[in-house]
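# return a 3D structure for these sequence lines:
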Amino acid sequence: MPRTRIGDIEMYYEVHGRGEPIVLIHGLSMDSSTWLNQVSVLSQKFQVIVFDNRGVGQTDAPNEDYSTEMMADDTIALLQFLKVDNAHVLGFSMGGMIAQIVALKCPELVKSLILNTTAAQLPAKAKYIVQNWLRMLNENVSLETRIREGFLWVYTDDFFKHDETVTASVNLASNHPHPLSTHGFAGQVAALIKHDTRSRISQISVPTLVLIGGDDIFIPVEFSEELAGKIPKAELVELERGGHNCWMEFPELFNQAVMQFLDSVTSSEP
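Prediction:
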């Protein structure tokens, strides 16, 4: 399993397929293993790079507050290590915040940008929610209860209509081979709380897809509308179904929207 030294951490990463590079950046507490439904599709046409952010999975988790700026530097350094000089960048939630900063710091590195269920600044209610998740972890609330509570904010009613689906998803998360550490989660929560690119996102100059599930209650659609309104070359696509984890719950809809955007970007090249 490939790991490399990136600044002060050892980072886990994977590379799948061949073609133009696309890097997928995950959200709070998640690792690269949950991109399975995207890697299987995107790797048929692209070189797909996935990795574990600092604080989760098989990447080191320094016991300190993180920032999206710091995590963007991690992403940039990984691409430099892999000798990738131009890539499509897809970020989900916190990963979308990291992706914004990658595009701002190194526009020459980013061929196109896909911002999925994210924001220039986390909504006030969402800040309260993630801080409450951290409080539950510190108070030793059971893992199963924390997982079930988290699901309430990221999945649609359709997900909860099938008890066997919910139970299978809880069991999968509960038995993750690389469990989340308290300090790693706390570090990522700090990064989310501090993120604010509202005054800078108009400087993003690359073609951008802002993608949102219409039923997202964690980061509501108006925050995606703000991104699409301020980024000059952005288009907003609202999926007909899907909440915050639309890419997991409705992967076919999500992957289709992503592939259509990537096809439009590559077909418009001279």
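# contacts and neighbour counts: CA atoms only from here.
OK.
# contacts for the longest helix that the chain contains, please.
The longest helix of the chain (DSSP state H) is helix 251-267. Residues outside helix 251-267 that contact it (C-alpha atoms under 8 Å, 6 or more residues apart in numbering) are 37-38, 41-42, 112, 114, 207, 209, 237, 239, 246-247.
# roughly how far is that helix from the heart of the chain?
When C-alpha coordinates are averaged (C-alpha atoms, centre = their mean, to the nearest Å), helix 251-267 and its chain have centres 17 Å apart.
# mind listing the helices for the stretch 1-150 of the chain?
36-42, 68-81, 94-105, 124-138, 143-154 (DSSP state H, counting those that start in this stretch).
# which elements pack onto the longest one?
Right, helix 124-138. Under the contact definition 3 or more C-alpha pairs under 8 Å, 6 or more residues apart in numbering; DSSP states H and E, helix 124-138 sits against helix 143-154, helix 182-194.
# report the contact partners of the residue nearest the centre of the chain.
Centroid-nearest residue in the chain, with C-alpha atoms, centre = their mean: F92, separated by 2.5 Å. Residues in contact with F92 (C-alpha under 8 Å, 6+ apart) are 25-27, 115-118.
# take those and keep only those in strands.
25, 115-116 (DSSP state E).
# from those, which is closest to S202?
L115 (14.2 Å; C-alpha to C-alpha).
# quick one on the thing from earlier: what's the closest non-adjacent residue to the residue nearest to the centre of the chain?
Among residues not flanking F92 along the chain, N116 sits closest, at 4.8 Å (C-alpha to C-alpha, 6 or more residues apart in numbering).
# the one you found against L211, yeah?
Yes - contact status for N116 versus L211: in contact at 4.7 Å, counting by C-alpha atoms under 8 Å.
# when the two are compared, which one has more neighbours?
Taking neighbours as other C-alpha atoms under 10 Å, N116 and L211 compare with N116 leading, 28 against 25.
# so I231 touches Q203, yeah?
Yes - with contacts defined as C-alpha under 8 Å, I231 counts as touching Q203 at a distance of 7.1 Å.
# for those two, work out which one has more neighbours and name it.
A direct count of neighbours by other C-alpha under 10 Å for I231 and Q203 places I231 higher, at 20 against 13.
# one more to line up against the first:
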Amino acid sequence: MAVLELDDVRLAYEDRGDGDPVVLVCGCGQPAISWDLGIAQGLLEAGFRVVTFDNRGVAPSSSPPAPYTIDQMVGDTLGLLDHLGIERTRLVGYSMGGWIAETICARHPERVEAAAFVGSCNESTSWEKAIGTVELAIARSGVELPRLFYATETLRYLPNSELQDDASMDAWLGMIGDLEVWPNPGREGQYAACLEWTLDQERTQAWPSLPQPVLVLAFEHDVDSPPARAREAAARIPNARFVEIAEASHLAPMTHARPVAAELVKFFRS
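I've put the predicted structure just below:
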């Protein structure tokens, strides 16, 4: 893994493949290595050059003092593109990464060939506003969190049917139940960026002016970006295509990585 030193942050990244570039932008708290559960490989096998990186606040990238903003992470992403000599790229943004991708599409359209907004493109829901408020308050409180906090924060995004399946839960907890809680200042920093975006009532005004081909990729059981809301958003983007993956939740880039990769490849090849 390579490292790029920017003004106030150190970004860890990987650059693989030799084809047309695709830059994958992580969601809130997402480690870039999770793209290797199938999405990065699917794009590499399709002949694309794939760039992944950890956003500020997630190791092994550095965690500057909180709070962060989406605009700061847009700057980080553009700084990485400049460093790699990528003048124009295909973008994939998942969850918070979709908000970063949206902003780049709107403010720097010359840098984006096409973009996929994955589990991210919708008018903010009441749930998003509530959980974002709570997450940031907990991060700022300094309270010591139990070891299982990270696992439960993550697994609540699974479909209810899977949460009620003890065998499935035992398997998940066996994998991530002992992981350390995401530390500050990265946790507080990214949660602050997410809540600011969620509460911004003007951000959706950019949708009708996005010039790029856009894939709005939604998941049947996604509580953060419900498919109905994502479909409504896609209808407001001139060159958008809406796709919903059945039986998947907000964690689809991890649990349904190959179907997600297949949709990305189909879209970027078109």
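# TM-score for these two?
Their TM-score after superposition, calculated using TM-score structural alignment, normalised by the length of structure 1, is reported as 0.89; 262 aligned residues with a C-alpha RMSD of 2.0 Å.
# now for the contacts of helix 251-267 of structure 1, which pair is the farthest apart?
Using C-alpha to C-alpha, the pair of these lying farthest apart is N37 and P207, separated by 23.9 Å.
# which of the two has more neighbours?
Here N37 of structure 1 and P207 are set side by side on neighbour count (other C-alpha under 10 Å), and the busier one is P207, at 20 against 16.
# how many neighbouring residues does T89 of structure 2 have?
18.
# how about the counterpart of V223 of structure 2 in structure 1: what's its closest non-neighbour residue?
Using TM-score structural alignment, the partner of V223 of structure 2 in structure 1 is I217. Spatial nearest neighbour of I217 of structure 1, excluding adjacent residues (C-alpha to C-alpha, 6+ apart): W153 at 6.4 Å.
# tell me how many other residues surround the one you found.
Around W153 of structure 1 there are 17 other residues, counting by other C-alpha under 10 Å.
# my guess is it meets P220, correct?
No - between W153 of structure 1 and P220 there is no contact under C-alpha under 8 Å: 11.1 Å.
# of the helices of the stretch 1-150 of structure 1, which is nearest N53 of structure 1?
helix 68-81 (7.1 Å).
# just checking, what packs against that closest one?
Using 3+ C-alpha pairs under 8 Å, 6+ apart as the contact test, the elements touching helix 68-81 of structure 1 are strand 3-6, helix 94-105.
# give me the distance between Q131 of structure 1 and G213 of structure 1.
23 Å (C-alpha to C-alpha, to the nearest Å).
# more crowded one of the two?
Per other C-alpha under 10 Å, whichever of Q131 of structure 1 and G213 has more neighbours is G213, with 27 against 16.
# which ones are touching that one?
117, 221, 238-246.
# dump the residues you listed to TSV, plus distance to L180 of structure 1.
As requested, the contacts of G213 of structure 1 are arranged in TSV below (distance: C-alpha to C-alpha, whole Å):
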residue	distance to L180 of structure 1
T117	22
V221	29
E238	31
L239	30
E240	32
R241	29
G242	26
G243	23
H244	20
N245	19
C246	22
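# narrow these to those in helices?
Counting by DSSP H, the part of the contacts of G213 of structure 1 found in helices is 221, 246.
# and in structure 2, which of the contacts of G213 of structure 1 remain?
Retained in structure 2 (both residues aligned by TM-score structural alignment, their matches' C-alpha atoms under 8 Å) from the contacts of G213 of structure 1: 117, 221, 238-244, 246.
# any idea which of these has the most stuff around it?
T117 (31 neighbours).
# trace it over to structure 2, please.
So, by TM-score structural alignment, T117 of structure 1 is matched to G119.
# would you agree its match is in contact with L217?
Yes - assessed by C-alpha under 8 Å, G119 of structure 2 is found in contact with L217 at 6.2 Å.
# so who does M136 of structure 1 touch?
R146.
# quick one: it and R146 of structure 1, what's the gap?
Distance, M136 of structure 1 to R146 of structure 1, by C-alpha to C-alpha: 7 Å.
# what does E139 of structure 1 give?
Counting by C-alpha to C-alpha, the separation of E139 of structure 1 from R146 of structure 1 is 11 Å.
# my read: I219 of structure 1 touches K127, true?
No - assessed by C-alpha under 8 Å, I219 of structure 1 is found out of contact with K127, at 10.2 Å.
# so between the two, which is more surrounded?
Higher neighbour count among I219 of structure 1 and K127: I219, with 25 against 17, using other C-alpha under 10 Å.
# for the more buried one, what are its contacts?
Counted by C-alpha under 8 Å, 6+ apart, I219 of structure 1 has contacts 117-119, 122-123, 126, 244.
# the match of V223 of structure 2 in helix, strand or coil?
coil (DSSP: H, G, I helix; E, B strand; the rest coil).
# what is the burial count for it?
I217 of structure 1, neighbours per other C-alpha under 10 Å, totals 17.
# thinking it is in contact with V154, fair?
Yes - the pair I217 of structure 1 / V154 is scored as a contact, 7.4 Å apart, by C-alpha under 8 Å.
# shared neighbours of those two, anything?
Residues touching both I217 of structure 1 and V154 (C-alpha under 8 Å, 6+ apart) are 243-244.
# could you measure from the residue nearest to F92 of structure 1 over to M30 of structure 1?
15 Å.
# okay, the helices of the stretch 1-150 of structure 1, which one's buried deepest?
Comparing these by mean neighbour count (mean count of other C-alpha atoms under 10 Å), helix 94-105 ranks first with a mean of 26.
# how much does that one stray from structure 2?
Its matched residues in structure 2 lie on average 0.7 Å from helix 94-105 of structure 1 after superposition (mean C-alpha distance after the TM-score superposition for structure 1).
# which strands and helices sit next to that helix?
Secondary-structure packing of helix 94-105 of structure 1 (3+ C-alpha pairs under 8 Å, 6+ apart): strand 21-25, helix 68-81, strand 87-92, strand 110-116.
# can you redo those as TSV with distance to H178 of structure 1?
Shown next, in TSV, are these (distance: least, C-alpha to C-alpha, whole Å):
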stretch	distance to H178 of structure 1
strand 21-25	18
helix 68-81	20
strand 87-92	20
strand 110-116	25
